[in-house]
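S.K.: Just need the structure, nothing else, for what follows:
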Amino acid sequence: MSHVHRDRKKLLTRVRRIGGQVAALERALQGEADCSDVLVQIAAAKGAMQALMIEVLKGHLNEHVVAGKTEAVRAREAEAIMQLLGRYAR
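M.R.: Below you'll find the model as predicted:
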C-alpha cells in the first residue's frame, strides 16, 4: 500500500485545512480586509501547502528511494524528485 493511501486521513486533514485557509483568503479579498491581513492569509496558505508537500515528500523518499528494490528504481525515483523540486522552487 502506498504511503499516500496509508496516510490518507492525515493528508486529507491537511488539505481541508488548506481549503479553509484559501476560503478565508477569498473572503478577505472579497471584503474590505487590510492588505496586511491578506498577506497573513497568503503566508498561512503557503505554509500549509509547504507542510503538505514535505509530508508527502518524506513518505515518498522513505518508500520509493530509500527502500527502493533496486539501484535503478532508487535512481529513477531520486531523479523524479529532483525534477519535482526544480518545478516547486520556481
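S.K.: alpha carbons only for contacts and neighbour counts from here, please
M.R.: Will do.
S.K.: quick check: longest helix of this protein.
M.R.: Criterion DSSP state H: the longest helix present in the chain is helix 35-60.
S.K.: Now do the buried residues in that one.
M.R.: V38, Q41, I42, A44, A45, A48, M49, L52, E55, G59, H60 (16 or more other CA atoms under 10 Å).
S.K.: Now for the last one: which residues touch it?
M.R.: Residues in contact with H60, defined by CA atoms under 8 Å, 6 or more residues apart in numbering, are H3.
S.K.: M49 and Y88, how far apart?
M.R.: To Y88, M49 is 11 Å away according to CA to CA, to the nearest Å.
S.K.: Before we compare anything, build this one as well:
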Amino acid sequence: MTHTITGSAKLLARVRRIKGQAAALEGSLGEGTECMAVLQQIAAIRGAVNGLMLEVLEGHIREHLGPDASAAQRAEDTEAVVAALRSYLK
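M.R.: Got it, this is the predicted structure:
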C-alpha cells in the first residue's frame, strides 16, 4: 500500500487529531460535561474517522483498482475493499 506510505504525514496528522478528540471526549466524560456537548464530540470523532477511512480507501482504489491493475489484481482487490467496507459499516 504505497499510497499510505506516500501520504503518511497527512494520514498521521488526521490520526493525531482523532486521538486528541478522543482524549477530549474522555476528559468531558470524566468531568460530567453536558450530554449535548458530549454528543457533539462523538459526532466530530465519527466524522474524523469517516474522513480518514475515505482518504485511505480512495488511495487504495486509485492505486490498486485503476487502469494499470491487471484483471486478476483488480478482482482480488475488489473483494478486499468489499470486505473492508462490510467490516467498517457493521
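S.K.: Could you quantify their similarity as a TM-score?
M.R.: Here the TM-score for the pair of chains, by TM-score structural alignment, normalised by the length of the first structure, is 0.95; 90 aligned residues with a CA RMSD of 1.2 Å.
S.K.: Let's have the buried residues of helix 35-60 of the first structure in a markdown table, adding distance to R14 of the first structure.
M.R.: Listed next are those as a markdown table, based on distance: CA to CA, whole Å:
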| residue | distance to R14 of the first structure |
| --- | --- |
| V38 | 21 |
| Q41 | 16 |
| I42 | 16 |
| A44 | 12 |
| A45 | 11 |
| A48 | 7 |
| M49 | 8 |
| L52 | 7 |
| E55 | 10 |
| G59 | 15 |
| H60 | 17 |
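S.K.: how close does the helix or strand that L84 of the first structure is a member of sit to the second structure?
M.R.: Secondary-structure element containing L84 of the first structure, defined by DSSP states H and E: helix 71-88. Following superposition, helix 71-88 of the first structure is found to deviate from the second structure by 0.6 Å on average (mean CA distance after the TM-score superposition for the first structure).
S.K.: The residue lying closest to L52 of the first structure once chain neighbours are set aside: which element?
M.R.: Nearest non-adjacent residue to L52 of the first structure, counting by CA to CA, 6 or more residues apart in numbering: R14, 6.6 Å away. Element membership for R14 of the first structure, per DSSP H and E: helix 8-30.
S.K.: helices or strands up against that helix?
M.R.: Here helix 8-30 of the first structure touches helix 35-60, going by 3 or more CA pairs under 8 Å, 6 or more residues apart in numbering; DSSP states H and E.
S.K.: try 10 Å
M.R.: When contacts are defined as 3 or more CA pairs under 10 Å, 6 or more residues apart in numbering; DSSP states H and E, helix 8-30 of the first structure sits against helix 3-6, helix 35-60.
S.K.: ok and that helix relative to helix 35-60, angle-wise?
M.R.: Taking axes from the mean of the first three to the mean of the last three CA atoms, to 10 degrees, one finds helix 8-30 of the first structure and helix 35-60 inclined to each other by 160 degrees.
S.K.: how close does R14 of the second structure get to G20 of the second structure?
M.R.: Taking CA to CA as the measure, R14 of the second structure falls 10 Å from G20 of the second structure.
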